[in-house]
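J.: the following block contains a protein sequence and its predicted model.
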Amino acid sequence: MTEQTSRGLIDSSNFVAKEDLINLVDTYMDRKFDEEIARIEERGGIQIFQELLGVDFRAGLASDDDFEERIAAYGTNKREEKELDTFCELCWDALGDKILRILLVMGTLSLIIGATLEDHPEYAWIEGFAILMAVFIVVMVTSTNNYLKQKKFAELKSIHKNRALMTVMRDGEFKSLHPSDILVGDIVKLVQGDIIPADGILIKAERLQTNESSLTGENDNVEKEGHEECLKRLKEFLKKGTRAEGDHAKREIPSPVVISGTSVVEGSGIMAAIAVGIYSKEGRITDLAEQDDEMTPLEIKLENLADRISGLGLGAGAFVVLVLWLRFFIELGTGNNEWSTGDSITDLIYAVIVGITVIAVAIPEGLPLAVTISLAYSVRKMQTDQNLVKRLHACETMGGADCICSDKTGTLTQNLMEVQRYSVDGNLIDSSKLKGVLDKHPDYFSFLKDAICLTTAARIEDEKEIGSKTELAMIKLLLTVGHGDYMKVRQDFVKDTLVTNPFASKRKRGSTVVRYSEDLARIYVVGASEYLVKSSKKNLTLDASLADIDEDRRHQMKRDIETMAGQGLRTLGIAFKDLTEDDMENLKAVDKSGVPVLEKKGLNLIGIFGIYDPPRPEVPAAIQACKTAQIKVRMVTGDNPITALAIARSIGIADDNSIAMIGEDFRKEVGGVVCEECKTELCDCPRNSKNAGDKKVRNDVVGNFENFTKIIGHLDVLARSQPEDKYTLVTGLKQMGSVVAVTGDGTNDAPALKKANVGFAMGIAGTELAKEVADIILLDDNFGSIVKAVKWGRSIYDNIQRFIQFQLTVNVVAVTCAIVGAVTIKQSPLTAVQLLWVNLIMDTFASLALATEAPTDALLTRKPHNISDFIITPRMFKQIFGQAIMQCAILFAMTYAGEYFIPEYGSGKRILYNPRSSDYVRSGRDYYFNGDKDYYDLYNDPDVGPSRMMTFIFNVFVLFQLFNEINSRKLLDELWILSNIVNSWLFIVIWFFTFGIQVIMVEVGSYAMNCHVEGLTVEQWFICVAWGFIPIVWRWVIILIPFKHEIHVDDKPSSSHLASNIHKGSQSLKRHMTSNYNP
């Protein structure tokens, strides 16, 4: 198709309907065998899509075309971001709270009644207005917090959704385009690590495999080929007359259809985009998946706690209303009270207001806000510690992590590799002497140089290192011996390179086939040393001749590998083979495991590199910190067991009792991963609830859990590990009840990252998919940053406990005072407005103060909290009820006898003294115990107003909470409560700010806050502060009270015999693994 013809097809009437393209994708997703291939053939084959899509596969779309018709027909690839809620919408959401709505109604009624039915409407309206203002403040504070949180995480979300530029053909040339600019008809080049930007059909492919687990939940990689190759494979398969049954049939023949949002795990390909944006598979699923975020584990725990307390609060509120109404009607019936339309209705509504206020105070609405503040604060701070949090639950979950499975390269080590030793022809040579040896043997070096140049792609440009660190170590070796022309060697063989098989972690090898002449083609292979020694028949000697590898020579090679590995060196072999005619006919042949046949046998070993990757200097201290924190660290690496164990010992992960297992052996010992229901590795059980229907969702478990428990006790290193080995390890640990954190950088690490409780992706070395599925991104790829994440996780948990300890103390005291006061004197010592003010302190200021405590190193000296532990510890219970009993006792003494010991000062018509003692305040109780009026008429007297005694009690109550807020910073019965307070500047600022607001409320609040019109005198303020200081002293008394610390026992059936299994199996397993290892 010419460019002119392509442009002639821009008329949308020539386009294939987008519904047909969507159906093609859905046909693949529902594939049983070859349905989408047949559908393409029904259309006329792959080439007909040039006409259907209006594009020339060889030139791509033309940049100067008018894309409006194309966009109108197929849409764009730009994602429609969900609009943020407006501030008004957030306010309305906040008003969705039932308690606030009830208070809104009651405040309105109180305002109307106060302004119309009360004896003194000029100020009686103030209480109703104050309730409405309190509701307004709560709504505004909640909405503002939600708005700021929403805005912050929208920014984070936009960062994570940015994808790397894609290579797209336009105007006959490959250009870099952002995925959002890709249109239907674009020709897109796919390479390993790419996130596929649109649904497409492969025109051609080279060993392409994708990971579709994000869509299907199936972790196996999916083979892909160009349509023509798929058709060829299909015909060959049908000729055999066999066909797999059931679920396995859909993988017999590769598919040419690739799906948006999935990732390229291996190989490369060229595709034509057939569905983009909201019409792509990813777009359609995203549209369906737009739903509220799931609650985090900690939020669920707090929600359960809040529900329990709310139930008690509702009961208490109903009890107060019932008692007040009952008392009202009894007094009415006995003649102690007369019905007055205004006063009586006011009394009945007052009872309801008091009851509702009790409920409002009892319900710990501040808990979700405290979680939000703590998480938002921690996320921002964690970023400065090189942890970019993607999923909120990861912060809190890390506080309970008891196991970390870490990659080695770049995480535990510096990823600055250099060749330190080299084994050739039975000689083990230090790198410092290698130049002299190679200079004397130029023919040998010619083989080595070509092998290095042609099996690597790394390069150094302007002192900038680009590519694999392992490859760079070999390139630097060439530079060290004076041969920096590696790029020229590669360029010379560009046209003569027949096949390139990139290094893949699964097969531990990579290779390149080049043609030297008509009669000579050669394969160079680089890979794990033990694999290449096993695959080699001969070795290249220093005089460039080939010598058979007999048993003695093979044992010597193995000894060299063990020697280097024992020194912590990663060993890498390099080999070649001149190809025969039969070999040339099988250039692309692979075995059942996907390993090219030419890499497996008949090789000639050139040599073995010993590559050193120094540990990060901070890692040993970080490992020790994990041990102190009772967190088990395991190394998962592709290195051989001896190398891995040597490095693990050098940094403190392993000791003399530790074992290292080869990944494949480990997987066999524990039976791999199977479906819990079917007990098989492969089954038809759905992977997620979206596709489950009536079926049970598959839950992965290890096949032999008893063996796993025997092995895991001393397994510190998993070597020669493949992604499925890491996944098996994580699955077993979670099955044991552990909270597991995992690090990963490769696309193949995605299943383990997703399976773990917390997945850490490498921010520097990590692929797009690894970052996509991870919970936290390590911006510096440093293990030390994981330890900081643990510290922050524990800090979040502690901060929430601090807030709970504070708030429940307030709740118990406030609710008890309200109930007892209402029952005995028809009056709560704390009025509705005062309780709402206290509630505001709890919900906002205290959560800000207590939920933002910075972590300390002391957090790493404790064991992790168990995921099923009750969030309120025995020590917290002791402090909550100890403080509540003391506060209630003092407040009741003031309420019922305050006129005998609360001093009064000053003079004036509003200053009333106890008639029986001129030094103390007058009683502020509205009624006597028998129901007769006491202060009631004085309260309604505009020349007197609210009681000084009740103002004093309210002030002492608030100061009790303020000083107890200082107590609540400590959870472990520490004697010195002010330790590290200078580092908590926000706590100090908020504490004094709250104190200042309380002074204002008391001094100018008057009728709005039910406070004395003239507030309190200076002397009374000093006395209140002295009373308020009592919780500090009382805490030391409470510390002396002994308590029983209960050890949590997990209720999982497997846990009871776990320890004994580990003890029984570890020693025998250690001997078994040591004797069986043979590199």
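T.: Done, it's in. Numbering: from 1, shown residues only.

J.: okay, CA-based contacts and neighbour counts for the rest of this
T.: Fine.

J.: now the helices for the stretch 851-1000 of the chain?
T.: 874-897, 936-939, 948-967, 985-1004 (DSSP state H, counting those that start in this stretch).

J.: need the winner for burial among the ones you listed.
T.: Across those, the average number of neighbours (mean count of other CA atoms under 10 Å) peaks for helix 948-967, which reaches a mean of 24.

J.: by how many degrees do that one and helix 874-897 diverge?
T.: Angle of helix 948-967 versus helix 874-897, following axes from the mean of the first three to the mean of the last three CA atoms, to 10 degrees, is 170 degrees.

J.: and helix 948-967 with helix 985-1004, angle?
T.: Here helix 948-967 points in a direction 180 degrees away from that of helix 985-1004 (the same axes, to 10 degrees).

J.: nearest to residue 168, out of the helices of the stretch 851-1000 of the chain?
T.: Closest to residue 168 of those, according to CA to CA: helix 985-1004, at 51.4 Å.

J.: show me what the next helix or strand after that closest one is packed up against.
T.: Sequence-wise, the next helix or strand downstream of helix 985-1004 (DSSP states H and E) is helix 1018-1028. The contact analysis (3 or more CA pairs under 8 Å, 6 or more residues apart in numbering; DSSP states H and E) places helix 1018-1028 against helix 948-967.

J.: how about the helices of the stretch 851-1000 of the chain, which one is nearest residue 159?
T.: Proximity to residue 159, assessed across the helices of the stretch 851-1000 of the chain by CA to CA, is greatest for helix 985-1004 (28.8 Å).

J.: what is the closest one packed up against?
T.: Judged by 3+ CA pairs under 8 Å, 6+ apart, helix 985-1004 is in contact with helix 847-850, helix 948-967.

J.: what sits up against stretch 619-635?
T.: Residues outside stretch 619-635 that contact it (CA atoms under 8 Å, 6 or more residues apart in numbering) are 401-408, 412, 644, 648, 651-653, 715-718, 783-784, 787, 859-864.

J.: redo the helices of the stretch 851-1000 of the chain as TSV? Include distance to residue 333.
T.: Shown next, in TSV, are the helices of the stretch 851-1000 of the chain (distance: least, CA to CA, whole Å):
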stretch	distance to residue 333
helix 874-897	27
helix 936-939	21
helix 948-967	30
helix 985-1004	39
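
J.: returning to that earlier point: pull out the buried members of the contacts of stretch 619-635.
T.: The neighbour count (16 or more other CA atoms under 10 Å) marks 401-408, 412, 644, 648, 651-653, 715-718, 783-784, 787, 859-860, 863-864 as buried among the contacts of stretch 619-635.

J.: for comparison:
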Amino acid sequence: MTNESNNRTETPSPSPSDTVWHTLSYPDVSQRLGVDPYTGLNAGEARRRLQQHGQNTIPEHRQRSLARIFVDQFTDFMILVLIGAAIVSGILGERLDALAIVIIVVLNGIIGFVQEYRADRAMQAIKKLATPTTRVLREQQVASLSTLDVVPGDIVLLEAGDLIPADLRLIEAVQLKVDESALTGESVPVDKQTDPLDDPKLSLGDRRNVAYKGTLLTYGRGTGIVIGTGLKTELGQIASLLHKDEDIKTPLQQRLAVFGRRLALAVLAICIVLFAVGVWRGEPPVLMFLTAVSLAVAAIPEALPAVVTISLALGARKMARKQALIRRLPAVETLGSVTYICSDKTGTLTQNSMRVEQMSVAGNILRPSAGRQPDSEADLHNPIHLFFLGLALNNDAKAQPEGQTLGDPTEVALYLAAVEAGYDKSTLESTNPRIEEIPFDSDRQCMTTMHRMPKGTISFTKGSPEKLFPLCQSMLTQTGPQSLHLDHLLEQAEQMANEGLRVLAVAYRQWDQAPTEMTSSTVERELIFLGLVGMMDPPREEAAKAVALCQSAGITPVMITGDHPGTAQAIASRVGIINKDTTVLTGQELEHSSPEELAQLVEHIRVYARITPTQKIAIVKTLQTRGEFVAMTGDGVNDAPALNQANIGIAMGQTGTDVAREASDMILLDDNFATIVTAVRDGRRIYDNIRKFVKYTMTSNSGEIWTIFLAPLFGLPIPLLPIQILWINLVTDGLPGLALAMEPEERNIMQRPPRPPNESIFAGGLWQHILWVGLLMGGVSLATEMWAYEADQGEWQTMVFTVLTLSQMGHVLAIRAEQESFIQRGPLTNLWVLGAVVLTFALQIATIYVPILNPIFHTIPLTLDQLGLCLLLSTIVFFAVETEKWVRCRP
């Protein structure tokens, strides 16, 4: 079918329920869906189908409406009790107080609504950022687009490691295996085919020519036509199963939730005692009840869950802008605990811009231009010709119309070397078409393709020298096949690797007839060795600095690669992971090590070479048994178990497979090691800021409790009225607390050791700070009350109200840094905090000097001397905390 007919298709695409797709041949499938499988849909038709069928997504459980979020702010038991008490107070005649309390509660609810809405919106933004991409054929060009935008009729290109984006009728399947356990429960990957199946009632697991959304392509490659998207997929029919992971709380959120419940019980006990003591001393019961309930509402940090979520989610969004995409929110808070980063070499520590530097064929060192076009059948016995023919044909890289080359960087480097030598892949494939292939996998470390020749069949195999040499029976020279000098070849490969080159070996075999069974055991044997190719992938410029930063932060960087030990050692020494004389452990050596020996080795080994995915898991587990918190990078299908095992699994965004990305906690969008270090830095900053918010909020609440609870014990009247308690909670807990989430990192953030993952957020003296600074706040407030009350100054309650409010502002300015002074930190480095403090001060002054607010807040305008005294007393907390930091941090 032509693209023109594709454009004029207006018939709605059939849904999976309309057609039994697996019984149709793929030409019938493409005809029914109105698409030419060689060109794909055009932009206009794709846009129309997206409007018709909707996005390719399975809707989550229904989100709360804005109205519901707002109403939920007033369903807390203590809030309801406070509103009820205010209404009773109004009925008894205190109408102004009752109205003021209700207004303050509503304003508090609005702030809570904004916080929770921001948290929900930030979480939704994170989920959108994590949407995977899919390669589709559109207008004869391969395009990478969001899986959400895939539509029925799209031609999807698949390779090992892909997550199937929609239900597909396969039209090409090369050694293709799909793990359908998520859909059928069958743990063994299913071999796929393209031929139609006769039985229309086949079960899902028996439909071998269909690949289903949500399943994983574990081996091979293929192409499929989209026959169903979103809810019209088989997975969409059981969409309810997808909601099991919703609303997962991070470990910090869970611990703070438990703490919040315990704190609530403690505060309620204090408030009951306060109510009883006040009534016993003759205070009006209604006033004491309102005071006790107001204190309970103010002292329980109801904003804490929302602030934690906002901090984590906004931190994750900021990381995404720095090329680190967080898939699971707990990773944000645990990044600061990382002690080991186990990183791959290619593309992560290196530039992943391969170029061929050296080739060795039949004992000759070649450059790419040394090749020549074939001009006779005698060339089939020429090692140089066969070598470049193998580089061109045993290759999945593809030239794009705009001049770019699409494919794995190694494949692209080999493709370009062949082109420079005069071997154009597309031209050669017209006379030597690929008829079979055995794709690369990390266990075999080889790839084989089989091609039909004018006379007979030829197969080309490329792979790591150590894996390929044992498969060869001879080597081709200018005079014909000769016996294989294995020691000499290994020495040559070693020499190239020691120069920092990535080395591959190339071999071939001629066949009279292609084997009936295309497996590695039948095809990859009795090969004839052709030559070695060495590629350079230079280290990233920023890698050495990132490695040094890791080491200064108490994090041990480790290289784990499948590459040659010499190459690994050369790159690792250049980026500073090891010295040139440091030992490199190979997979073969690791294989013969006992668990006890490995436990000793991991303590000092920093580079592992020729490592298999299974051995990666062993290394991670061993480090974890030693108490290390491990981040591990990976990109292949077989890396998924190691990514799952690691405390933080990190997948590659550019070269990684969907399987690896699904198993990861974080995705490096630029595949850059330095991005991991940046993410660790941000993780530490985010946790620090959450800790500062907890410190600020809990200390402020502690100060309010001490002030109100101790006053009756000293024979003083209740220092604050309910409306004043609620006002302090409104203006001090809201903006200043949230502004702390915007605090920039501290200067020494990457010069301190990692935080133990199970360490309480109250560790490191936080509890002591909350108690003694809260007691200091209460003491200053009570001292103000004693002096003003004894001096018979009618403004005594206004002064206590002002001192307690402004003391909290001094506290928030002082705790912006754990070690630096306020001046060292820089007053203008967080304008959000400065603005929140100025606004809070202005609002507090308004309650004192705006006449209409005086009866509402029961305040009396202060004289300048009284206001000056309040300001002076309020600075005591600021200078006390600054002094504490100086004493704690001095040498």
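T.: Great, that's in hand. Note that the structure is a prediction, hence the values are computed from the model and not measured.

J.: next, the TM-score between them, please.
T.: Laid over one another, the chains give 0.86 as their TM-score (TM-score structural alignment, normalised by the length of structure 2), with 856 aligned residues with a CA RMSD of 4.1 Å.

J.: on that earlier part again, now tabulate the helices and strands packed on helix 985-1004 of structure 1 in JSON lines and tack on distance to residue 752 of structure 1.
T.: Shown next, in JSON lines, are those (distance: least, CA to CA, whole Å):
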{"stretch": "helix 847-850", "distance to residue 752 of structure 1": "35"}
{"stretch": "helix 948-967", "distance to residue 752 of structure 1": "42"}
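
J.: aligned partner of residue 611 of structure 1 in structure 2?
T.: Counting by TM-score structural alignment, residue 611 of structure 1 corresponds to residue 535 in structure 2.

J.: what sits against residue 174 of structure 1?
T.: Residue 174 of structure 1 sits in contact with 167-168, where contact means CA under 8 Å, 6+ apart.

J.: try it again with 6 Å
T.: Applying CA atoms under 6 Å, 6 or more residues apart in numbering, we find residue 174 of structure 1 in contact with residue 168.

J.: distance check, it against residue 658 of structure 1.
T.: Note on residue 174 of structure 1: its distance to residue 658 of structure 1, by CA to CA, to the nearest Å, is 52 Å.

J.: which parts of the stretch 601-750 of structure 1 are strands?
T.: Assigned by DSSP state E, counting those that start in this stretch, the strands in the stretch 601-750 of structure 1 fall at 603-612, 632-636, 659-662, 673-675, 700-702, 715-719, 740-744.

J.: ranking those strands by burial, who's on top?
T.: Per-stretch averages of neighbours, counted by mean count of other CA under 10 Å, single out strand 740-744 among the strands of the stretch 601-750 of structure 1, with a mean of 29.

J.: same for that one, what does it pack against?
T.: Counting contacts by 3 or more CA pairs under 6 Å, 6 or more residues apart in numbering; DSSP states H and E, strand 740-744 of structure 1 is packed against strand 403-407, strand 758-762.

J.: and with 7 Å instead?
T.: Strand 740-744 of structure 1 sits against strand 403-407, helix 750-755, strand 758-762, with contacts defined as 3 or more CA pairs under 7 Å, 6 or more residues apart in numbering; DSSP states H and E.

J.: quick one: residue 357 of structure 2 is in a strand?
T.: Yes: Residue 357 of structure 2: assigned to a strand according to DSSP: H, G, I helix; E, B strand; the rest coil.

J.: is it in contact with residue 535, as I believe?
T.: Yes: contact criterion CA atoms under 7 Å: residue 357 of structure 2 and residue 535 qualify, at 5.4 Å.

J.: what are the ranges of the helices in the stretch 301-450 of structure 1?
T.: For the stretch 301-450 of structure 1, applying DSSP H, counting those that start in this stretch gives helices covering 341-362, 366-384, 393-398, 431-440, 442-455.

J.: closest one to residue 182 of structure 1 among these?
T.: The closest of those to residue 182 of structure 1 is helix 366-384. By CA to CA, the value is 32.4 Å.

J.: and that closest one, how far out from the chain middle?
T.: 14 Å (CA atoms, centre = their mean, to the nearest Å).

J.: go on, stretch 746-758 of structure 1?
T.: Its chain's C-alpha centre and that of stretch 746-758 of structure 1 lie 11 Å apart, by CA atoms, centre = their mean.

J.: try stretch 852-866 of structure 1
T.: Distance, centroid of stretch 852-866 of structure 1 to centroid of chain: 19 Å (CA atoms, centre = their mean).

J.: closest one to residue 93 of structure 1 among the helices of the stretch 301-450 of structure 1?
T.: helix 366-384 (14.2 Å).

J.: and that closest one, which residues are buried?
T.: 366-379, 382-383.

J.: which pair of those spans the longest distance?
T.: Farthest apart among the buried residues of helix 366-384 of structure 1 by CA to CA are 366 and 383. That separation is 25.8 Å.

J.: and the residue nearest the centre of structure 2?
T.: What sits nearest the mean C-alpha location of structure 2, by CA atoms, centre = their mean, is residue 326, with 1.9 Å.

J.: so who does that one touch?
T.: For residue 326 of structure 2, the contacting residues are 316, 665-667, by CA atoms under 7 Å, 6 or more residues apart in numbering.

J.: so which of those residues comes closest to residue 742 of structure 2?
T.: Using CA to CA as the measure, the one of the contacts of residue 326 of structure 2 that approaches residue 742 of structure 2 most closely is residue 316, at 13.1 Å.

J.: which non-adjacent residue is nearest that closest one?
T.: residue 326 (5.9 Å; CA to CA, 6 or more residues apart in numbering).

J.: in the stretch 651-800 of structure 1, which spans are helices?
T.: 663-669, 705-712, 723-735, 750-755, 768-773, 783-825.

J.: ok, now the stretch 401-550 of structure 2?
T.: Under the criterion DSSP H, counting those that start in this stretch, helices of the stretch 401-550 of structure 2 are mapped to 409-420, 425-431, 465-468, 486-498, 520-523, 543-552.

J.: highest mean neighbour count out of these?
T.: Using mean count of other CA under 10 Å, the stretch among the helices of the stretch 401-550 of structure 2 with the largest mean neighbour count is helix 409-420, at a mean of 22.

J.: and the angle for that helix with helix 383-393?
T.: Using the same axes, to 10 degrees, the inter-axis angle of helix 409-420 of structure 2 relative to helix 383-393 is 130 degrees.

J.: what's next to helix 409-420 of structure 2, contact-wise?
T.: Residues outside helix 409-420 of structure 2 that contact it (CA under 7 Å, 6+ apart) are 352-356, 368-369, 388, 391-392, 395-397, 405, 424.
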